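Participant: Next come a sequence and a model predicted from it.
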Amino acid sequence: MIGNCVRRCLSLGKASRMCSTGAKELQLQALNEKCFLVTPEDKIIGTASKKECHLVQKDGNIPLHRAFSVFLFNTQGQLLLQKRTPEKITYPSHFTNSCCSHPIADVPGEDEEENNMGILRAAQRRLNYELGISVDQIPIQNFNYLTRIHYKDPGNGLWGEHEIDYVLFLQADVKMVPNPSEISQISFVPRDSIDEHVKVLEPLTPWFRLIYQTRLKLWWDNLDNLEKFKDHENILKL
């Protein structure tokens, strides 16, 4: 089964190498985007650049900020995974879930907290940017917001993460045009081979590893009954 998964993988490496200089420039420009700083209770207390939010300070601190992680499944129940390009500033060439990013203050409405509209708008925007999925294929009402996780990871000692991460599930068959400045590889993985598949996907991003090790398989087994797992009150610290 694992061999079949690997063969189904779409490598975008050639396109990525062809535009590596441009891809790096885009990543550096993105460091100027403004992320939302939050308290451990997920209350917005200000903004800071993406660069400031991911640089590991001399005392080991990393500013806590808001993020999201999308897990996109097709109608066969297979999960889309991606490999980040070597040009990514944080966690380059790491394997991760379908799409992960941040709501940003530069885009109006991504701070709206009622019904998590800001997060959902940001997820739509980023799925379009990273995977080329048109917005009409992924209407906001089709997203399932499950819970939030709070985690911290020192990364390579220079760039790390410290996030309140909103976990979003989405199931749809979509047309994609992956952005080679963001993604070097994608694959759809069946539930019954995820453990074997993960063994050959190294390194993993810390947020994906934590979710995979603690909750992913349980949620995946209940794609048709996610309501009982939704927790919009508590923040899971991992």
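Facilitator: Perfect, thanks for sending it.

Participant: rest of the way, CA atoms for contacts and neighbours
Facilitator: Will do.

Participant: which residues touch the residue nearest to the spatial centre of the chain?
Facilitator: With distances taken as C-alpha atoms, centre = their mean, the residue of the chain nearest its centroid is C100 (1.5 Å). Contacts here follow C-alpha atoms under 8 Å, 6 or more residues apart in numbering; on that basis C100 touches A67, F68, S69, V70.

Participant: can you map out the helices along this structure?
Facilitator: Secondary structure of the chain by DSSP state H: the helices cover 2-7, 13-18, 20-30, 50-54, 117-131, 194-199, 206-211, 217-220.

Participant: if we can go back for a sec, any chance of the contacts of C100 in JSON lines, plus neighbour count and distance to A15?
Facilitator: Putting the contacts of C100 into JSON lines (neighbours: other C-alpha atoms under 10 Å; distance: C-alpha to C-alpha, whole Å) gives the following:
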{"residue": "A67", "neighbour count": "24", "distance to A15": "28"}
{"residue": "F68", "neighbour count": "22", "distance to A15": "27"}
{"residue": "S69", "neighbour count": "24", "distance to A15": "25"}
{"residue": "V70", "neighbour count": "24", "distance to A15": "24"}
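
Participant: then this one, side by side with the first:
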Amino acid sequence: MVEEEIVLLNADDEAVGTAPKAASHHSDTPYHLAFSCYVVDTDGRVLITRRALGKRTFPGVWTGSCCGHPAPGEKLRDAVRRRLRDELGIAGASLTSVLPGFRYRAVAEDGTVEHERCPVVRATVAPGGAVARNPEEVEAAEWWPWERCLELTGRPESSPWYRLQMAELAPLGAPLDWPDAGAAPLPPAVGW
């Protein structure tokens, strides 16, 4: 099995190298490229997930639908599709760049740091689509109405990046109304 690599970034969000994902997440995690995805069905429900309890970083927290790291040379759209398939068994979603400039830094209870340029993508699917969660990645996956998603931001069991993303997403309206922000604001390290 090939070890997953992350793309390291400088302050201008340009790729400056790669590093092994597992060995890079610690108390001094380098700034790197990632993404978050919210799966929304055409009825406006959002797929909210609970991270697997065995995850090294932020185990058991409730968050958006999926997240991950584009591999070196992998376009953002391809990385999102790969993780949707691997984590949730979802294929064929329509993808929209929603918060291409999102970045954050968060520290877990054990001192592990996440420090990411993390564009946010909406994946739109038909209602009633099957979800086949990968238990190594996802403890639970549930379809929630938008109001319940907003309520989660005030709860300590939500991920820090979820709370920060929702602060930017909530003013955009309901998930199906989030405008397409386009590819231009994406970091130079990744194409759409």
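Facilitator: Arrived safely, thanks for sending. Remember, predicted model here, so these are calculated numbers, not experimental data.

Participant: care to give me the TM-score?
Facilitator: Remark: TM-score between the superposed chains equals 0.85 [TM-score structural alignment, normalised by the length of structure 2]; 184 aligned residues with a C-alpha RMSD of 2.3 Å.

Participant: any idea what the residue nearest to the centre of structure 1 aligns with in structure 2?
Facilitator: Alignment note (TM-score structural alignment): C100 of structure 1 maps to C67 of structure 2.

Participant: Can you tell me the closest non-neighbouring residue to that match?
Facilitator: S36 (4.3 Å; C-alpha to C-alpha, 6 or more residues apart in numbering).

Participant: Which residues are in contact with the one you found?
Facilitator: Counted by C-alpha under 8 Å, 6+ apart, S36 of structure 2 has contacts G64, S65, C66, C67, G68, C118, P119, V120, V121.

Participant: Can you add distance to V2 of structure 2 and give those back as JSON lines?
Facilitator: Shown next, in JSON lines, are those (distance: C-alpha to C-alpha, whole Å):
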{"residue": "G64", "distance to V2 of structure 2": "27"}
{"residue": "S65", "distance to V2 of structure 2": "25"}
{"residue": "C66", "distance to V2 of structure 2": "21"}
{"residue": "C67", "distance to V2 of structure 2": "19"}
{"residue": "G68", "distance to V2 of structure 2": "16"}
{"residue": "C118", "distance to V2 of structure 2": "23"}
{"residue": "P119", "distance to V2 of structure 2": "25"}
{"residue": "V120", "distance to V2 of structure 2": "26"}
{"residue": "V121", "distance to V2 of structure 2": "26"}
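
Participant: From these, pick the one nearest L176 of structure 2.
Facilitator: V121 (12.1 Å; C-alpha to C-alpha).

Participant: how about that closest one, what's its match in structure 1?
Facilitator: Aligned partner of V121 of structure 2 by TM-score structural alignment: L168.

Participant: Would you confirm that its match contacts F68?
Facilitator: Yes - applying C-alpha atoms under 8 Å as the test, L168 of structure 1 and F68 come out as touching, 7.2 Å apart.

Participant: Quick check: the match of V121 of structure 2 vs H232 of structure 1, distance?
Facilitator: Relative to H232 of structure 1, L168 of structure 1 is positioned 12 Å away (C-alpha to C-alpha, to the nearest Å).

Participant: what residues do the two have in common as contacts?
Facilitator: Going by C-alpha under 8 Å, 6+ apart, residues that sit against L168 of structure 1 and also against H232 are L146, T147.

Participant: These two: which is more packed in?
Facilitator: L168 (21 against 13; other C-alpha atoms under 10 Å).

Participant: mind listing what's buried in stretch 44-55 of structure 1?
Facilitator: Residues of stretch 44-55 of structure 1 classed as buried by neighbour count (16 or more other C-alpha atoms under 10 Å): T47, A48, S49, K50, K51, E52, C53, H54, L55.

Participant: Adding distance to G155 of structure 1, write the residues you listed out as JSON lines.
Facilitator: Conversion of these to JSON lines gives the following (distance: C-alpha to C-alpha, whole Å):
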{"residue": "T47", "distance to G155 of structure 1": "22"}
{"residue": "A48", "distance to G155 of structure 1": "19"}
{"residue": "S49", "distance to G155 of structure 1": "18"}
{"residue": "K50", "distance to G155 of structure 1": "15"}
{"residue": "K51", "distance to G155 of structure 1": "14"}
{"residue": "E52", "distance to G155 of structure 1": "14"}
{"residue": "C53", "distance to G155 of structure 1": "13"}
{"residue": "H54", "distance to G155 of structure 1": "9"}
{"residue": "L55", "distance to G155 of structure 1": "10"}
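
Participant: Show me which of these is closest to N179 of structure 1.
Facilitator: Among those, and counting by C-alpha to C-alpha, the member closest to N179 of structure 1 is K50, at 19.9 Å.
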